[in-house]
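Visitor: Sequence unavailable; structure follows:
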């Protein structure tokens, strides 16, 4: 299969790499092909690239030739690792930032929430019902489960769709500027207030205010927020007159607010003011039937946003890794991982090696006996055995080695039961 390439310069490493990689890729696709490279001709840049490709990307046999020794096989006795990615060379830093953002589109609708999972379909129906009602909405879910996507879809499906949608992160409020951010300020109200400034409630007037990380609001802020949610009025910092707005609030949190209320960390009246329409979004690992669908959709969207990433597809082994990974970061982790894998891959097919390289292997958090992740499956017998292993030695020590007394301390009817458990677990 004769192949030739035109180069603008014999020493342009990037151009040589792309041309050589393209040639070897085409040749390697032929069945029963053995790749052989003659290193002698060409420039030093060409020889370096051949060695780079032959040691990292393709199974190659190297040869040299000279008048004195003729043609002979060359052994290159070292291993190297290369990370040069020609497929991503034209993707600018701004484009990569936009691709990695993976944020909810401004025109998000319920049709944009792709799913084949019955629970998610039910949530879409519930959210569409809430969209048609003028009630506050509280969305629960882990980070990356699509809380803002649902919030925007609710807004766009409501009668407020033509009015503003304003999103703020409650966890990022500087304590000294909270009032100004929420309610605005008048010129001269404080040092640095050089002009009147609207708060987010005024910006969202007539529309929807999305309060993300709602559970992170400080207690003092919760009090001030409660009033505006009750009657729609507030006083900007430095103002003398109240301002009235008509705002629908959609809040989102990954915290258990009912537990926070019980522990006195969150105001009960504020909770019930917002928790009228409540949606619990499941994590990605619990959305059976959706992982493959969503991975294909993310890959297609990357290709639509950047021509260099078009026509990418997954190998069977890569799909298996996607289906088996727990995706603790949910859609954010899936999106960023697939973007990295698409950038790393020098071929149209993203294989398991590309995906494994793109995955972040987070250390497993130590979980207590009563804090196991049931969604990943647990061995309840092993959990019970762990309890036995912990308490039997303590009871035996307290009973000074007397099994009858130790059995009583453990609430057992007779010491023979204790003996049986100890023998089973190998406890002496």
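Guide: That came through fine. Keep in mind that this is a model prediction, so the values were computed, not measured. Residues are numbered from 1 along each chain as shown.
Visitor: Going by C-alpha atoms from here, please, whenever you check contacts or count neighbours.
Guide: Noted.
Visitor: Residue 65 - nearest residue in space that isn't next to it in sequence?
Guide: In space, residue 65 comes closest to residue 71 once its chain neighbours are excluded; the distance is 4.2 Å by C-alpha to C-alpha, 6 or more residues apart in numbering.
Visitor: okay, pairing it with this:
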């Protein structure tokens, strides 16, 4: 902190609340002990009865001023509401002339994204991160948004910027909105269209950002239920003690804070579709309570005695391998087979050969349709090469966000390689191999080796323009026959 005392502001996260219960530190306390601040401002979207004991405990651990502020949100991933709450408190601190630092670690990815946006544009701040693995450290965001943001962004209203930054698929999404020329993805679209015509549950697998919600909304909008409601719930963003109320609703007085009757998502989706995202995050105790409502549509709201019956189409999505979760006792097998009637496995963007440039052009066109300030933006040849060379761990979502950032601060109509590089989030190398997976969570070494072979064979063939002998030499293989065998085994054209 260079001797200058500042105020630290942060959302209170689940790991912080657990810290009080387990007598560990958590991200907030870890940061306050590792760095010097004269006060801390905490925002929270949890019930008072969970936050108040944590605040009282935190005050016994540190000797600086602690201020807490309820920031009620309809959803912990609602960008607009998060922006308003964070903006309000950062503006207050700025007006009081308090130098401010932001702790990024607690909260949802949406909260972290809004912190970065505000802390690099309206209220210049220092950023901190805290993790068990790497401790507390300053987070260097690898671009100066406030300087490079001006050319295109000055003409955008706040509401328009919210819309452009939104990660949700359009509510009227159709299968034509799934942009691809990859044979595997085209086959997936055909399979999804078949499933859409049948009133059966659908389970969608895929990494974050691969388009699971887009597929879900396209399925909903194809079937006879398209005139009914489509209700989306992120199971991973709901506190465990509130999940029953979120799913099944509650009656007035069912628990502290239940001041009125409230419909759960099952009742809200009656006659339509319920999309449960991050389905694999549900606790086993909740999983067993889902079985009955999936069998006959019946459930009892929290605190009620009368049973309710609904008619819904269920679509679930997860980035977890539920087969592994079942084997390790974290997911119920009977619930899995109840859901996994129609199954779609969405590949990551790095495996969608031929789609990167097509998607980049389509995403740029979509951004231009949302605001004419971004109209006419095109990718240079060098910029396309940068895009092709990236692994895009965040998939389509990361690609879209990168193109938006590059478009906002690009002064010309052509997005250059420099624009794209500046828009990318660089990842700091760690002391350990950054390609290593967490072995403690279990891995399949054969799948990993297969993925490595496929990626490098494709790259070698690309560099050698399809010349097998040259590609084999680049890969260190003794002969091109070995390469041909691999290509046949792994289905590489």
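Guide: Arrived safely, thanks for sending. What you are looking at is a predicted structure, and each value in this text was computed from that prediction instead of being measured.
Visitor: hang on, the earlier thing: what is the one helix or strand the residue nearest to residue 65 of structure 1 maps to packed up against?
Guide: Element membership of residue 71 of structure 1 [criterion: DSSP states H and E] is strand 70-74. Packing partners of strand 70-74 of structure 1 (3 or more C-alpha pairs under 8 Å, 6 or more residues apart in numbering; DSSP states H and E): strand 60-66.
Visitor: which residues of the stretch 101-250 of structure 1 fall in helices?
Guide: Under the criterion DSSP state H, counting those that start in this stretch, helices of the stretch 101-250 of structure 1 are mapped to 118-131, 147-156, 178-183, 200-203, 219-231.
Visitor: quick one: which of those is nearest residue 374 of structure 1?
Guide: helix 118-131 (17.9 Å; C-alpha to C-alpha).
Visitor: Kindly name the residues of structure 1 that line up with stretch 202-215 of structure 2.
Guide: Counting by TM-score structural alignment, stretch 202-215 of structure 2 lines up with residues 137-150 of structure 1.
Visitor: next one: the matching stretch to chain centre, how far?
Guide: Taking C-alpha atoms, centre = their mean, to the nearest Å, one finds the center of stretch 137-150 of structure 1 at 13 Å from the center of the full chain.
Visitor: for stretch 114-128 of structure 1, same thing?
Guide: For stretch 114-128 of structure 1 - counting by C-alpha atoms, centre = their mean - the centre lies 20 Å from the chain centre.
Visitor: Stretch 63-71 of structure 1 maps to which residues in structure 2?
Guide: Going by TM-score structural alignment: stretch 63-71 of structure 1 matches no residues.
Visitor: related to what we said a few turns ago, ok, residues contacting the match of stretch 202-215 of structure 2?
Guide: The contact list for stretch 137-150 of structure 1, computed with C-alpha atoms under 8 Å, 6 or more residues apart in numbering, reads 104-105, 108, 110, 113, 127, 130, 210, 212, 249-255, 274-284, 329-333.
Visitor: cutoff 7 Å now
Guide: 104, 108, 249-254, 274-284, 329-332 (C-alpha atoms under 7 Å, 6 or more residues apart in numbering).
Visitor: Now the terminal residues of stretch 30-44 of structure 2, how far apart.
Guide: End-to-end span of stretch 30-44 of structure 2 (C-alpha to C-alpha, to the nearest Å): 18 Å.
Visitor: Stretch 308-323 of structure 2 now?
Guide: Start to finish, the residues bounding stretch 308-323 of structure 2 are 32 Å apart (C-alpha to C-alpha).
Visitor: Find me the equivalent region of it in structure 1.
Guide: The aligned range for stretch 308-323 of structure 2 in structure 1 is 243-258, by TM-score structural alignment.
Visitor: okay, now the residue nearest to residue 65 of structure 1: neighbour count?
Guide: By other C-alpha atoms under 10 Å, the residues close to residue 71 of structure 1 number 13.
Visitor: Please identify the residue in structure 2 that aligns with residue 325 of structure 1.
Guide: Matched by TM-score structural alignment, residue 325 of structure 1 corresponds to residue 390 in structure 2.
Visitor: on that earlier part again, quick one: which of the contacts of stretch 137-150 of structure 1 sit in helices?
Guide: Among the contacts of stretch 137-150 of structure 1, the members falling in helices (DSSP state H) are 274, 330, 331, 332.
Visitor: Looking at those, state which has the most neighbours.
Guide: Greatest neighbour count in those, by other C-alpha under 10 Å, goes to residue 331: 21 neighbours.
Visitor: measure that residue to residue 234 of structure 1 for me?
Guide: Per C-alpha to C-alpha, residue 331 of structure 1 is found 37 Å from residue 234 of structure 1.
Visitor: For residue 16 of structure 2, what is the enclosing helix or strand?
Guide: Residue 16 of structure 2 belongs to helix 14-22 when assigned by DSSP H and E.
Visitor: Which strands and helices lie in contact with that helix?
Guide: Judged by 3 or more C-alpha pairs under 7 Å, 6 or more residues apart in numbering; DSSP states H and E, helix 14-22 of structure 2 is in contact with helix 26-34, helix 48-61.
Visitor: Fine by me, thanks again.
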